[in-house]
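1. Quick one, structure for this:
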Amino acid sequence: MKLLKGAQQSLIEGISNRQFVRLANSTSSLKGHRHRIAMNDNDSMITLSDGKNELNICRRDRLWLYKRGIDARLKQLNESYLLHRITGPLDGAFIDCGANVGELGAYSRSRGLEYHAFEPEPLEADCCDLNNFGGRRETNRFGLWSSDGELTFYSKPNTADGSLFETDEYVDQFKIKVRSLDSFAAEAGIRKVAVLKIEAEGAEPEILAGAYETLKSTAYVTVDCGFEKGVNKESTLVPVFNILLDSGFEAIEWNPQRVTALFKAKAR
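-> Model prediction:
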């Protein structure tokens, strides 16, 4: 959505969500765009429509991601995580670690996969429920880790940078339940994973360490290995590659802009 920028943007930061909605829709209409937004009844969620699709989000600061429409945003995400490089049929589950509002649920449905979303941020998880499960509380509101337990989550929702490692400028911290993917998959009866997507702000190696059994029945893994771990902003590239290569995967595609990598299981 094309919203006011620069100095004009700074003038509207303090207005209410409902005032913001009216201003944004008026601006969009004047510019001839079909994009519209509407407030949810609880004043904490925004429904975005581009004339073809609808999506629920909860951070108005992230509306710029949809300035070219929802389809364009989904295409950008698919390419960022290299999902467009996966050819041929897929079978099993799509595991979305770091789901945010669940945009990749659309990819999962397009490939006929069972969608499992993991998102510790409460409002984002609520949006994910609306976008993928008809509002039913099916988004997993815990973190994935190497083992089951409880850890501190450092919340940074406006930039989707919440982490189990302390980060710069986090806005809140709270305890969350964490589980290994092996533990979750065994309980949920997941026997085959088509795609495991991991965006965990530095916890990617720990999640893979807790997925030893699950990886044996996983076809593809796409991982964000960027410089996001802790206050020192370390990359997880080397440990992620080492774990997956040792687990029988090969790297088949690389996105240097986002520092994501796509891995495919070798013939078993």
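2. can we go C-alpha only for contacts and neighbour counts from here?
-> Noted.
3. What separation do you get for residue 206 and residue 74?
-> Distance of residue 206 to residue 74, given as C-alpha to C-alpha, to the nearest Å: 27 Å.
4. again, but for residue 232
-> From residue 232 across to residue 74, the span is 30 Å (C-alpha to C-alpha).
5. Give me the neighbour count for residue 246.
-> Neighbour count for residue 246, taken as other C-alpha atoms under 10 Å: 10.
6. hmm, I was thinking of residue 152
-> Using other C-alpha under 10 Å, residue 152 has 15 neighbouring residues.
7. How about residue 235?
-> 19.
8. And for residue 115?
-> Count around residue 115 with other C-alpha under 10 Å applied: 22.
9. list the contacts for it?
-> Applying C-alpha atoms under 8 Å, 6 or more residues apart in numbering, we find residue 115 in contact with 93-96, 105, 108-109.
10. Kindly reformat these as TSV containing neighbour count and distance to residue 56.
-> Conversion of the contacts of residue 115 to TSV gives the following (neighbours: other C-alpha atoms under 10 Å; distance: C-alpha to C-alpha, whole Å):
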residue	neighbour count	distance to residue 56
93	20	23
94	28	20
95	25	20
96	25	17
105	24	13
108	20	17
109	13	17
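11. before we go on, could you also do this sequence so I can check it against the first one:
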Amino acid sequence: MFSESYPEFMLRWHLYRRWKRPPNPTRKAEFTFYQLMNSSPRDGLFIDLGANVGDVTSRALGYGMRVIAFEPDPVARKVLVERFGANDRVTIIPKAVGATARKAVFYQRPDIANVGKTQSSSLLETHEHTSGSKLEVEVIDLVQFLRDLREPISVIKMDIEGAEVECLEAIFDAGLYHNVGGMLVETHDRLFPHLSERLDRIRDRIAAERLSHISLDWG
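-> Below you'll find the predicted structure:
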């Protein structure tokens, strides 16, 4: 994602539309991102949950936003800090997020030396994590964190490898989704089929309330 500039992307996007070719999921996700960012206020607050090495953070900064970036994986976070640690518009928090504050096991792939593989690091274990490292990380209560900010949130981007389910449920139960300009969420039904029913209930609620500012098909 974000392999080209915004003008290059939009040119290619409209050419594909002219040729009536359906966009692939990654391009569709980029288009959704740009639509939301173009309608969001400059100097707004962008919450990057699962920031990884900071590619989305970088794009949010390009729109003049302030970013709070959460990344519990130490391998990815090292790159994130190298890129943005000196930027006073970025706050990096080395923790995971969830519905409750706790300590939790964090699973990494065995090939974690390849920083690209850190995108699969997760609070939920899959077959990809077999023989990988297990770390203890701190999980913060996301709802309480958002409440404590005491300022409007322009965008929440959520790519947290299965933990999005508990976070979304908590945000909905607390009614905080009304206070966010837009939410971009990558869901992981394929990796965690046992979460599918809970995600379906969230999707049903989004549809019933016609919440056009929340995308669960992002990424």
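12. that older thread, of residue 232 and residue 74 of the first structure, who's got more company?
-> residue 74 (18 against 11).
13. Just the buried residues of whichever helix or strand that one is part of, please?
-> Using DSSP states H and E, residue 74 of the first structure sits within helix 70-80. For helix 70-80 of the first structure, burial by neighbour count (16 or more other C-alpha atoms under 10 Å) applies to 70, 73-74, 77-78, 80.
14. helices or strands next to it in the packing?
-> For helix 70-80 of the first structure, there is no helix or strand it packs on, judged by 3 or more C-alpha pairs under 8 Å, 6 or more residues apart in numbering; DSSP states H and E.
15. Mind checking what helix or strand follows that helix in sequence?
-> The element immediately downstream of helix 70-80 of the first structure (helix or strand, assigned by DSSP H and E) is strand 93-97.
16. would you list every one of the helices in the stretch 1-150 of the first structure?
-> According to DSSP state H, counting those that start in this stretch, the stretch 1-150 of the first structure carries its helices in the segments 6-11, 17-30, 70-80, 105-110, 122-132.
17. ok so, going back, now the buried residues of helix 70-80 of the first structure in a markdown table, with distance to residue 56 of the first structure?
-> Converted to a markdown table, the buried residues of helix 70-80 of the first structure look like this (distance: C-alpha to C-alpha, whole Å):
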| residue | distance to residue 56 of the first structure |
| --- | --- |
| 70 | 11 |
| 73 | 13 |
| 74 | 14 |
| 77 | 16 |
| 78 | 19 |
| 80 | 21 |
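18. do you know how far the equivalent of residue 57 of the second structure over in the first structure is from residue 242 of the first structure?
-> Using TM-score structural alignment, the equivalent of residue 57 of the second structure in the first structure is residue 105. Distance, residue 105 of the first structure to residue 242 of the first structure, by C-alpha to C-alpha: 28 Å.
19. Same question for residue 225 of the first structure.
-> According to C-alpha to C-alpha, residue 225 of the first structure stands 12 Å off from residue 242 of the first structure.
20. Repeat that for residue 116 of the first structure.
-> According to C-alpha to C-alpha, residue 116 of the first structure stands 26 Å off from residue 242 of the first structure.
21. the more surrounded of these two?
-> Neighbour comparison, residue 116 of the first structure and residue 242: the larger count goes to residue 116, with 20 against 12 (by other C-alpha under 10 Å).
22. Am I right that that one is in contact with residue 139?
-> Yes. At 7.1 Å, residue 116 of the first structure and residue 139 qualify as touching, with contact defined as C-alpha atoms under 8 Å.
23. what about residue 184 of the second structure, neighbour count?
-> Neighbours of residue 184 of the second structure (other C-alpha under 10 Å): 22.
24. Please apply the same query to residue 127 of the first structure.
-> Residues lying near residue 127 of the first structure (other C-alpha under 10 Å) number 25.
25. And residue 66 of the second structure, by the same measure?
-> Other residues lying near residue 66 of the second structure total 22 when counted by other C-alpha under 10 Å.
26. What's it aligned with over in the first structure?
-> Counting by TM-score structural alignment, residue 66 of the second structure corresponds to residue 114 in the first structure.
27. In the second structure, which residue range corresponds to the strand of greatest length in the first structure?
-> When the first structure is scanned for its longest strand (criterion: DSSP state E), the result is strand 172-180. Counting by TM-score structural alignment, strand 172-180 of the first structure falls onto residues 133-141 of the second structure.
28. How far does that stretch sit from its chain's centre?
-> With C-alpha atoms, centre = their mean, to the nearest Å as the basis, stretch 133-141 of the second structure stands 17 Å off its chain's centre.
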